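>>> Got a sequence here, can you model it:
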Amino acid sequence: MKSNVLLILLKVEVDIHRYVLFIGHEFNEYLSMNSEVEIEHAFVQEGEGELEMEQLYLEQNLAYLGINNTFIKYGTVLMPLGITNETHEPPTFYGVDRNVVEKELNANTWWETGIMVNTALGGGLELTAFGHTGLETDGDGDIRDGRGKVYKQDGTNVAYTFRFRYTGIPGVEFGLWHNHQTDINNTPGAGNIPADLWGAHINMSPTEGFGFKALAGTWQLDCPSTHACATNGREKIWGAFIEPSYRWSIGGPLDQSIGIAARAGAWNDKADESAKC
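Have a look, this model is predicted:
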């Protein structure tokens, strides 16, 4: 006599995935302090969980000097790159997790320490310029792993970020951005690795009706032969995605809405690999 037993194991797990706390203080109409702290998985112990200070800066409004629509941030600031890095929590995007293209291409969430100037040029055009600390890789060209996260970070390799943003059409944003790294190498005596990121995006996110997002960008690394990135394909990195969506207003006391979205994207963090074969 034979008997078959089907054993089904169910795993029940509860996890506080992410908690974000934003604290700010306005000293007066021209000077304020802002900070953002994030904790993942409830606590930090034996390599599990994360506790991070993602923003900590003073913001100065230069209107008291007669310079209107111009602000300066001093401290640790989110990088002005792409769509989601500066506004990276739901419901600013569809789904629970951010799109993987920006996660890999723009190293979301990415923050650095420095001085950022933001000024409105008129007609819906805005310019952001940021001088800041740079990436620190081990010569392999891995952009995401190169984030120092302002933990005893080397401040000698200065980097620069520039962004033009147009918001002259209500509900629509166009962006062009560039990041220059003077040296992403963290191995002394092995030679510098300059790197440049170029990208653009469109973000159309109405409260109801048709929406659309698209982003494309590419990294170019100048890798000496002494570094792994000269042969592992990471001298060139690219990524792009599109995301059409539609949102309906369902009203109610909370003015609620519901939406659907579809996303298609591609990326390659070793796009130069074929040239090395």
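>>> CA atoms for contacts and neighbours, from now on please.
Fine.
>>> Return the list of helices and strands in contact with the one helix or strand residue 129 maps to.
Using DSSP states H and E, residue 129 sits within strand 125-133. Using 3 or more C-alpha pairs under 8 Å, 6 or more residues apart in numbering; DSSP states H and E, the elements in contact with strand 125-133 are strand 111-122, strand 158-166.
>>> Residue 176: which of those strands is closest?
strand 158-166 (5.2 Å; C-alpha to C-alpha).
>>> Show me which parts of the strand holding residue 129 are buried, residue by residue.
Neighbour-count burial for strand 125-133 flags 126-133 (criterion: 16 or more other C-alpha atoms under 10 Å).
>>> which residues touch the host helix or strand of residue 40?
Following DSSP H and E, one finds residue 40 within strand 31-45. Contact with strand 31-45 is made by 15-27, 48-61, as judged by C-alpha atoms under 8 Å, 6 or more residues apart in numbering.
>>> please redo it, this time with the cut-off set to 10 Å
Identification of contacts with strand 31-45 by C-alpha atoms under 10 Å, 6 or more residues apart in numbering yields 14-27, 48-62, 71-77.
>>> Please indicate which of those are buried?
With burial judged by 16+ other C-alpha under 10 Å, the buried subset of those is 53-62, 71-77.
>>> circling back to that earlier point, mind putting the helices and strands packed on strand 125-133 into TSV with mean neighbour count and distance to residue 249?
As requested, the helices and strands packed on strand 125-133 are exported to TSV (neighbours: other C-alpha atoms under 10 Å; distance: least, C-alpha to C-alpha, whole Å):
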stretch	mean neighbour count	distance to residue 249
strand 111-122	19	32
strand 158-166	20	27
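>>> In strands, which of the buried ones among the contacts of strand 31-45 fall?
Among these, the ones falling in strands (DSSP state E) are 53-61, 71-77.
>>> what two of those residues are the furthest from one another?
Spanning the widest gap among those are 53 and 61, at 23.4 Å by C-alpha to C-alpha.
>>> Sequence B follows; please return its structure for comparison with A:
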Amino acid sequence: MSALDHLKGMLSGVAEKGQGGAATGPATSLPVDALSPSRYQPRRHFDQKELAALADSIREKGILQPLLVRVTDRGHEIVAGERRWRAAQLAGLRDVPVYIRQMTDQDARLFGLMENLQRSDLTPFDEIEAKLEAVAAVLGVSAEQAKAKLNELTRNPEAETVEVLEHLFRQLGRETWESYARNKLRVFGWPEPILQAMREGLSFTVAGVVAAAPEELQADLLALALRGASRTELKEEIKRAQKPKKRIPPSRAERVAKQLTNRKWLAKLGPEDSESLQEWLAQMPRALRLELGEE
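Down below sits the predicted model:
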């Protein structure tokens, strides 16, 4: 079996196990405190306002789509539906409807990733991280190894692995694996404050402008970005900050003082000019004579 056939089989099997009508039985109910979040949950940030709104909906209509859970040595683990589970707790529910499915760690990891990536409400960083985890899952490697592999494949493509990645990213939609590797992997090297802002919703394109700016400007730019500044506005701010400071010309008094201490210039003065200079100095303001100790 080729690697691509293996991936198709994995995705097909995961989808089948995730279906509510699969042969493993109908929905049942479990206490909310009998469930634990998935260790493979790609979502790191749950918007509290959205959770509160979902909790209000659950109080009114109940949970319309049962959670998907599996049995592990830790008990019942949520494979899909952690957001509903959290909102159910806010709503005060004691029990929630669930489908219980038999899933391996690999199945659970891949299903959770695919289910979340096909939603539109992941934060920018969560989406980038989840795609890396999906690549790692289908290649059977760690996330760090997946990063290295993607970078290597952009330089030296391997037909079979590329075919697998192309199929995976077609399922995920929105971008190719090459675009992801060339444009998104660099995010993992960005400063933590920028990543945290992305976890909270800052867009990839705006975050990229901040990350590409000189380090000494990043904190101020990030603050502007969090207040809603656009990419264009941030770029203009960078230009202003990097514009050479306008040299302030010396005042007339400074130029006179500099010239009067120029020995070469003084030596070149003729008798008449020297006499005129002495007469002019004799008329200097009293404040200057006091400063020079001449009064």
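>>> so what number do they get for TM-score?
Scored against TM-score structural alignment, normalised by the length of structure 1, the superposed chains reach a TM-score of 0.23; 118 aligned residues with a C-alpha RMSD of 6.8 Å.
>>> Can I get the helices and strands packed on strand 125-133 of structure 1 in CSV including distance to residue 259 of structure 1?
Listed next are those as CSV, based on distance: least, C-alpha to C-alpha, whole Å:
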stretch, distance to residue 259 of structure 1
strand 111-122, 30
strand 158-166, 25
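>>> If you count contacts, what does the helix or strand containing residue 245 of structure 1 end up packed against?
Assigned by DSSP H and E, residue 245 of structure 1 falls within strand 236-251. Applying 3 or more C-alpha pairs under 10 Å, 6 or more residues apart in numbering; DSSP states H and E, we find strand 236-251 of structure 1 packed against helix 100-105, strand 195-204, strand 209-221, strand 256-261, strand 264-268.
>>> With mean neighbour count added, can I get the ones you listed in a markdown table?
Formatted as a markdown table, these follow (neighbours: other C-alpha atoms under 10 Å):
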| stretch | mean neighbour count |
| --- | --- |
| helix 100-105 | 20 |
| strand 195-204 | 20 |
| strand 209-221 | 20 |
| strand 256-261 | 13 |
| strand 264-268 | 15 |
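>>> Any chance of those in JSON lines with distance to residue 247 of structure 1 as columns?
JSON lines is the format used below for these (distance: least, C-alpha to C-alpha, whole Å):
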{"stretch": "helix 100-105", "distance to residue 247 of structure 1": "23"}
{"stretch": "strand 195-204", "distance to residue 247 of structure 1": "12"}
{"stretch": "strand 209-221", "distance to residue 247 of structure 1": "5"}
{"stretch": "strand 256-261", "distance to residue 247 of structure 1": "4"}
{"stretch": "strand 264-268", "distance to residue 247 of structure 1": "18"}
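>>> what about these, which gets the closest to residue 117 of structure 1?
Nearest of these (C-alpha to C-alpha): strand 195-204, 19.4 Å.
>>> Now do the closest one: which elements does it pack against?
For strand 195-204 of structure 1, the elements it packs on are strand 158-166, strand 172-181, strand 209-221, strand 236-251, judged by 3+ C-alpha pairs under 10 Å, 6+ apart.
>>> rerun at 6 Å
strand 172-181, strand 209-221 (3 or more C-alpha pairs under 6 Å, 6 or more residues apart in numbering; DSSP states H and E).
>>> Next, format these as JSON lines and append distance to residue 33 of structure 1.
Listed next are these as JSON lines, based on distance: least, C-alpha to C-alpha, whole Å:
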{"stretch": "strand 172-181", "distance to residue 33 of structure 1": "26"}
{"stretch": "strand 209-221", "distance to residue 33 of structure 1": "31"}
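>>> Residue 120 of structure 1: which of these is closest?
Residue 120 of structure 1 sits nearest to strand 172-181 of all those, at 13.8 Å, using C-alpha to C-alpha.
>>> what's the closest one in contact with?
Identification of contacts with strand 172-181 of structure 1 by C-alpha atoms under 6 Å, 6 or more residues apart in numbering yields 159-167, 194-204.
>>> on that earlier part again, now do the strand holding residue 129 of structure 1: everything it contacts.
Here strand 125-133 of structure 1 makes contact (C-alpha under 6 Å, 6+ apart) with 112-120, 155, 158-166.
>>> Taking their axis directions, that strand and strand 111-122 sit at what angle?
160 degrees (axes from the mean of the first three to the mean of the last three C-alpha atoms, to 10 degrees).
>>> Give me the number of neighbouring residues for the closest residue to residue 265 of structure 1 other than its chain neighbours.
Distance criterion C-alpha to C-alpha, 6 or more residues apart in numbering; nearest residue to residue 265 of structure 1, sequence neighbours excluded, is residue 241 at 3.8 Å. Look at residue 241 of structure 1: counted by other C-alpha atoms under 10 Å, it has 19 neighbours.
>>> if I look at the nearest residue to residue 242 of structure 1 once chain neighbours are set aside, how far off is residue 259 of structure 1?
In space, and not counting its chain neighbours, residue 242 of structure 1 is closest to residue 214: 4.3 Å by C-alpha to C-alpha, 6+ apart. For residue 214 of structure 1, the distance to residue 259 of structure 1 equals 18 Å [C-alpha to C-alpha, to the nearest Å].
>>> Then residue 175 of structure 1?
For residue 175 of structure 1, the distance to residue 259 of structure 1 - C-alpha to C-alpha - is 24 Å.
>>> same thing with residue 236 of structure 1?
In this view, residue 236 of structure 1 and residue 259 of structure 1 are 36 Å apart by C-alpha to C-alpha.
>>> what does residue 100 of structure 1 give?
According to C-alpha to C-alpha, residue 100 of structure 1 stands 20 Å off from residue 259 of structure 1.
>>> swap in residue 39 of structure 1?
Using C-alpha to C-alpha, we find residue 39 of structure 1 at a distance of 29 Å from residue 259 of structure 1.
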